[in-house]
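In: can't give you the sequence, but here's the structure:
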């Protein structure tokens, strides 16, 4: 066997035959020139509609998480701007329809790449939609996961969200990709389905005669074999093992919460018996709006989500937008490095009235729903910024106000910040990329964004210990919280609440009850002392078994 390493993003161990996901279609040629460009252009919209209809059909039979992704991809296929641009390429440049779709989509992808940050993570989605429309125009099968004849390990360069959205966990034993990173759609969905996954396994597609693999999602290793191996499926934690109360074996309470960003996410969180919401992303209310939604519109949208959590805690993040997450009505302009630009709470400094209207809507929705609502601001860097936000939340009548710790400067000022707020929540996805100066969307840098990196854990420990000493809650709402093993380390570092994709709630919640807080503190000390993520995992396994 050939042993290879990547970044484990969904825990579990599985083994079985390898099935390769087909590579994208070759670029369609620029010739022949269509005899009737106007007629050729009319082929594009029906092809896009056919792709969207197929995705909507798949969505109808998928679970809630998969359904959301498939419906979003279907909407992208019908994007009027994409279709119009492609039609224009045909009529003005006399390109064949398939080539026009390629060039139009690549223009959008280039713009997303230049924007960087959150938006660059959507490039894979655009290319997936592009390839599906091109395949429809050419009358060939679209790239993607082939029909599986039995339990298999899927191997791909990368997987689009629509590829993984309706995977059958009874047939898909594990996912392995050469590219991708810890915060990709593939990683998130693999965790939600309970499928082991390892990404950023560089060079794995070049291994000759690979017919089977053994995948360890916790260790981040893949053993590739040129001979068949015994089929082994990962063990799954059932919902019955989770009683809905997060606690260690010695009775310390740890809130096990869900991340939500839509009504669909809310339903999944309720089904998973989440104790509340640790991250309510409010961007859904703004994304399709050409103008800022008024207070009543926001109030109604937020209340629809909050009502499901009457009497339970919900932490609402105020608008996280900027040049890296542009909104039509913000006119953020072009920035050379959007991930380091005017984003998150920094937008509110320039548009304070917009923040005040959102806070008014959140306060009203909280009253309508009966949920125990708190608010937090994203991208806080200084103590004065934290004080500024808390003052406005209090003025809106919101009793509990906190901030996200995503910027290293905030972690270095954590004691002063905790003195000004009611709680903090660590966004490990952004914090990792800022700590390591490593774009989280680049597969080549995926190891640096591994949440098991000891340097990142040491920063979390600084925050957690400050929270313990000052008596202030410290949460984690990044994808790190969705790993049952790492979640217990985080508790040992002083974290008091964990918020994650809803489908991970049962596994994390039940895992917490396995040991006492003292054991988790011991495991955390071992992880902090490790030289790299792999040995941090090994050290924690040695303590927790």
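Out: Ah, there it is. None of these values were measured; they are calculated from a predicted model. Numbering: from 1, shown residues only.

In: C-alpha from now on. contacts and neighbour counts both.
Out: Will do.

In: in terms of helices and strands, where is the spatially most central residue of the chain?
Out: The centroid of the chain falls nearest to residue 183 when counting by Cα atoms, centre = their mean (5.0 Å). Using DSSP states H and E, residue 183 sits in no helix or strand.

In: name the helices or strands packed onto the strand of greatest length in the chain?
Out: In the chain, with assignment by DSSP state E, the single longest strand is strand 13-20. Helices and strands touching strand 13-20, by 3 or more Cα pairs under 8 Å, 6 or more residues apart in numbering; DSSP states H and E, are strand 152-156, strand 172-177, strand 212-216.

In: mean neighbour count, these: which tops it?
Out: Across these, the average number of neighbours (mean count of other Cα atoms under 10 Å) peaks for strand 172-177, which reaches a mean of 28.

In: picking that back up, make CSV out of the helices and strands packed on strand 13-20 and add distance to residue 71.
Out: Converted to CSV, the helices and strands packed on strand 13-20 look like this (distance: least, Cα to Cα, whole Å):
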stretch, distance to residue 71
strand 152-156, 23
strand 172-177, 22
strand 212-216, 30
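
In: what sits up against the longest strand of the chain?
Out: Applying Cα atoms under 8 Å, 6 or more residues apart in numbering, the external contacts of strand 13-20 come out as 151-156, 173-174, 196, 210-218, 228-235.

In: put this next to the previous one:
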């Protein structure tokens, strides 16, 4: 008999396939005895941690974007001097070697969990370091993705950065985890790979290897032992999706010809080269902090100019929207004194970092201006975390001084959305970051998985703020785009267009489906969808209301 499990859908698509579970992590032996020489045992632990760090760094170098950033940060955790000191102290107390490593890391994880938000999510990454180091010390197989020899649905407690960075979408049909949230690395990387994913599905823990499941990454539904007709329907839907999305090409537009630019999000130069080969209209979000993170000093003017020039050259003739440095909060810089903040997400982050360190923004704008002039590219630049019209005006003036003719602002703070008319009077364009806008609108930490329902981009209150910005854009004839996770949801894309949004930037693997669904609906139909979503009581009913308005072919697709 089929059984249903509910989770949070974070990457769209419907698939059917057998379960393959992540192996349980190794644990310290219950009968482990202390070593005779604490110095020698510490050397063993250091060697194991170094091996783990080198493996993670090699994987980071073999990938790019968000995966590379997370793997690099995790490798640094394995080499943390404070962790070495903690293990040394336990060994000198006469504790067993493997137990000392386990205990020291678990103590750090407890501290990270107590800090909440982004830091709490890093506890999972550190536990992955622990599990890999334990495997080395115990001579056990390294934990990671199973390889049963056939395509499968990957099921586990949660995925580590090393796991998600090496997923093969030809092998992994879908992902189902007990933990995670809408902005966890599992969700972000699954969307980038185009793999359906469901997170926060605690009842998935009893799914056994080989169990046939149907996974819906849009609704968060996981059905075990489904009826044959449901399997057939899922397989047909997946096949129809592949065939239909392969037929679309060219600029984005609605059924009646309203232009909607379909753009990609990138974070590295490697991302740029890969995305430039795709059928997209340019870059809607170039996250530049990748040039800064993991460094002990700021990148020089010349380094930045060279990097920007390479990205702009890859997209020659197409628009590239560059977001200036978005540091602070969950992305601290080693060479910037961020100070002690009770709540970093509400502290000095984004554009606010330039209040303390104006040279960072000035150098970045100067480098970008030089790169733009030497490539004759269509460069747009925007600042993150703009809260007031005066902040927007100051940023635009700085961009103009650096030779950048098109300057705008991110709308991520409710104050900016509520005063959109005033903000738009100061800029050439705006782009809405739905992830942070949802976080601040609902007072819900975007890294806190249990608050996922509040962070749902379908929430009507969030759509009301987007509508206010869209209407202000239409009145002022200022372009309004969306570059948050909402842009890659095909149905929600129609809603956003109905709210006045005219450019959508997303993970490259999502563009084909968004293009197809937009082309199936007129602007008036998109406006009707937007009205239905805003009239709903919550995110779930908003999505259901819009899905009911979509055509039958589209419902089968998504």
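Out: Perfect, I can see it now. Note that the structure is predicted; figures quoted are calculated from it, not measured.

In: quantify their similarity with the TM-score.
Out: After superposition, the two chains reach a TM-score (TM-score structural alignment, normalised by the length of the first structure) of 0.90; 544 aligned residues with a Cα RMSD of 3.0 Å.

In: the residue nearest to the centre of the first structure touches residue 429, doesn't it?
Out: Yes - when contacts are counted by Cα atoms under 8 Å, residue 183 of the first structure is listed as touching residue 429 (7.0 Å).

In: which neighbours do these two share?
Out: Residues touching both residue 183 of the first structure and residue 429 (Cα under 8 Å, 6+ apart) are 440, 479.

In: residue in the first structure matching residue 476 of the second structure?
Out: When the first structure is aligned by TM-score structural alignment, residue 476 of the second structure is paired with residue 470.

In: its match and residue 380 of the first structure, how far apart?
Out: Distance, residue 470 of the first structure to residue 380 of the first structure, using Cα to Cα, to the nearest Å: 19 Å.

In: of those two, which one has the most company?
Out: The neighbour comparison of residue 470 of the first structure against residue 380 (other Cα atoms under 10 Å) goes to residue 380, with 24 against 11.

In: before we move on, which element is residue 379 of the second structure in?
Out: Residue 379 of the second structure belongs to strand 378-383, assigned by DSSP H and E.

In: which stretch of helix or strand covers the most far-flung residue of the first structure relative to its centre?
Out: For the first structure, the residue at maximal distance from the C-alpha centroid (Cα atoms, centre = their mean) is residue 35, at 45.4 Å. For residue 35 of the first structure, there is no host helix or strand (DSSP H and E).

In: for residue 230 of the second structure, which non-adjacent residue is closest in space?
Out: Excluding its sequence neighbours, the residue lying closest to residue 230 of the second structure (Cα to Cα, 6 or more residues apart in numbering) is residue 214, at 7.9 Å.

In: which residue of the first structure sits opposite that neighbour in the alignment?
Out: So residue 214 of the second structure corresponds to residue 214, using TM-score structural alignment.

In: its match and residue 187 of the first structure: what is the separation?
Out: In terms of Cα to Cα, residue 214 of the first structure sits 18 Å off from residue 187 of the first structure.

In: one more: residue 273 of the first structure?
Out: For residue 273 of the first structure, the distance to residue 187 of the first structure - Cα to Cα - is 22 Å.

In: just say helix, strand or coil for residue 455 of the first structure.
Out: Three-state assignment for residue 455 of the first structure (DSSP: H, G, I helix; E, B strand; the rest coil): helix.

In: can you count the residues close to it?
Out: 20.

In: so the aligned partner of it in the second structure versus residue 539 of the second structure, what's the distance?
Out: Aligned by TM-score structural alignment, residue 455 of the first structure pairs with residue 461 of the second structure. Between residue 461 of the second structure and residue 539 of the second structure the computed distance is 9 Å (Cα to Cα).

In: follow-up on the earlier one: give me every residue that touches the match of residue 476 of the second structure.
Out: Counted by Cα under 8 Å, 6+ apart, residue 470 of the first structure has contacts 415, 418-419.

In: make CSV out of those residues and add distance to residue 2 of the first structure, neighbour count and secondary structure.
Out: Formatted as CSV, the contacts of residue 470 of the first structure follow (distance: Cα to Cα, whole Å; neighbours: other Cα atoms under 10 Å; DSSP: H, G, I helix; E, B strand; the rest coil):
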residue, distance to residue 2 of the first structure, neighbour count, secondary structure
415, 48, 19, helix
418, 49, 23, helix
419, 52, 16, helix
